[in-house]
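Novice: this one's structure only:
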């Protein structure tokens, strides 16, 4: 935890954490683009087959997931904040206010990303219904924070973490 930040006991309002997530989405898009470029260069431009049906290799999808997870996990471990959390002055902490452990950050990232498994429905119900289903599930994932006094989402409950305002 950086010494110039003092975490308050105040939980972070949901609107603030969602805006931080929008900022982080920009970082994630940049990360995915760089990894995609490097993989395209490494495969001579044959990474994704766009014939009658687009085929994206499973190893590439796993690599993208690992790199994005590494961004969040390393940010939470290093200072409790992602790039998107800094301007909103919020920080991930353990339930007791301490720095999250590696295990907690792994659980937090895994549970937060769990709804992505719904993307497997694409081949069964199509892309649009799959994306709407994913959006509804993620909305529920975060809506829990509206009713919890400490404003925790599902992944916070699972990892025993919370998002707090910085003083």
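Specialist: Nice, thanks for sending it over. Note that the structure is a prediction, hence the values are computed from the model and not measured.
Novice: contacts and neighbour counts: CA atoms only from here.
Specialist: Will do.
Novice: check which element follows the lengthiest helix in the chain along the chain.
Specialist: Determined from DSSP state H, the single longest helix within the chain is helix 14-42. Reading on from helix 14-42 to the C-terminus, the next helix or strand found by DSSP states H and E is strand 49-50.
Novice: got a list of contacts for that next one?
Specialist: With contact meaning Cα atoms under 8 Å, 6 or more residues apart in numbering, strand 49-50 is reached by 55, 56.
Novice: how far does it sit from the chain's center?
Specialist: Centroid separation for strand 49-50 versus its chain: 28 Å, with Cα atoms, centre = their mean, to the nearest Å.
Novice: next one: whatever helix or strand comes next after it to chain centre, how far?
Specialist: Counting by DSSP H and E, the next helix or strand C-terminal to strand 49-50 is strand 54-55. Mean-position distance between strand 54-55 and its chain equals 25 Å (Cα atoms, centre = their mean).
Novice: for comparison:
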């Protein structure tokens, strides 16, 4: 591990709350708008393809930002950055693994978030799985 301090749970949870608002906007523009246009033309898509659309759209959003600076907009606001456990920028497969591990980590009653209460470094379960950590962003 590097000398960059790990971010506290409170700041990470506050950032996640803000992230929910941004994700809502991403889904509104990238999911609902195209679906509304297709429905207006009388075209429908199967529910499985709709879920795949959501998963891929959000994966594109998160993985892009994590690989290009290690921060989404809420993470920048809360001065947080995602890095590998050794402090380096994420590798592409590592970012995808974190994204995919976060789904069950959050959707299974938040077990991956609650994991931080017993983790020795207070890291979320999906960060442990992917070998990542959320650190405080050093002042520029």
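Specialist: That came through fine. Because the structure is a prediction, the values reported are computed rather than measured.
Novice: superposing both, give me the TM-score.
Specialist: TM-score for the superposed chains, counting by TM-score structural alignment, normalised by the length of structure 2: 0.86, backed by 136 aligned residues with a Cα RMSD of 2.2 Å.
Novice: to which residue of structure 1 is residue 69 of structure 2 aligned?
Specialist: Superposed on structure 1 with TM-score structural alignment, residue 69 of structure 2 falls opposite residue 79.
Novice: for the longest helix of structure 1, which residues meet the burial criterion?
Specialist: Residues of helix 14-42 of structure 1 classed as buried by neighbour count (16 or more other Cα atoms under 10 Å): 14, 17, 20-21, 23-24, 27-28, 31-32, 35-36, 39.
Novice: kindly report the same for stretch 76-87 of structure 2.
Specialist: For stretch 76-87 of structure 2, the neighbour count (16+ other Cα under 10 Å) marks 78, 79, 80, 81, 82, 83, 84, 85, 87 as buried.
Novice: map the last one across to structure 1 for me.
Specialist: This means residue 87 of structure 2. With TM-score structural alignment as the criterion, residue 87 of structure 2 matches residue 97.
Novice: quick one: the helices in structure 2, in order.
Specialist: 9-27, 33-40, 47-67, 73-77, 92-107, 111-114, 125-130.
Novice: give the other helices and strands that the first one contacts.
Specialist: Right, the one you point to is helix 9-27 of structure 2. Packing partners of helix 9-27 of structure 2 (3 or more Cα pairs under 8 Å, 6 or more residues apart in numbering; DSSP states H and E): helix 47-67, helix 73-77.
Novice: other SSEs contacting the last one?
Specialist: By that I understand helix 73-77 of structure 2. Applying 3+ Cα pairs under 8 Å, 6+ apart, we find helix 73-77 of structure 2 packed against helix 9-27.
Novice: try it again at 10 Å.
Specialist: Counting contacts by 3 or more Cα pairs under 10 Å, 6 or more residues apart in numbering; DSSP states H and E, helix 73-77 of structure 2 is packed against helix 9-27, helix 47-67, strand 80-84.
Novice: now it on structure 1. Mean distance?
Specialist: Mean deviation of helix 73-77 of structure 2 relative to structure 1 after superposition (mean Cα distance after the TM-score superposition for structure 1): 0.8 Å.
Novice: middle-most residue in structure 2, spatially?
Specialist: Taking Cα atoms, centre = their mean as the criterion, residue 62 is the residue nearest the geometric centre of structure 2, at 5.2 Å.
Novice: which one of the helices and strands packed on helix 9-27 of structure 2 lies closest to residue 137 of structure 2?
Specialist: With Cα to Cα as the measure, helix 73-77 is the member of the helices and strands packed on helix 9-27 of structure 2 nearest residue 137 of structure 2 (8.1 Å).
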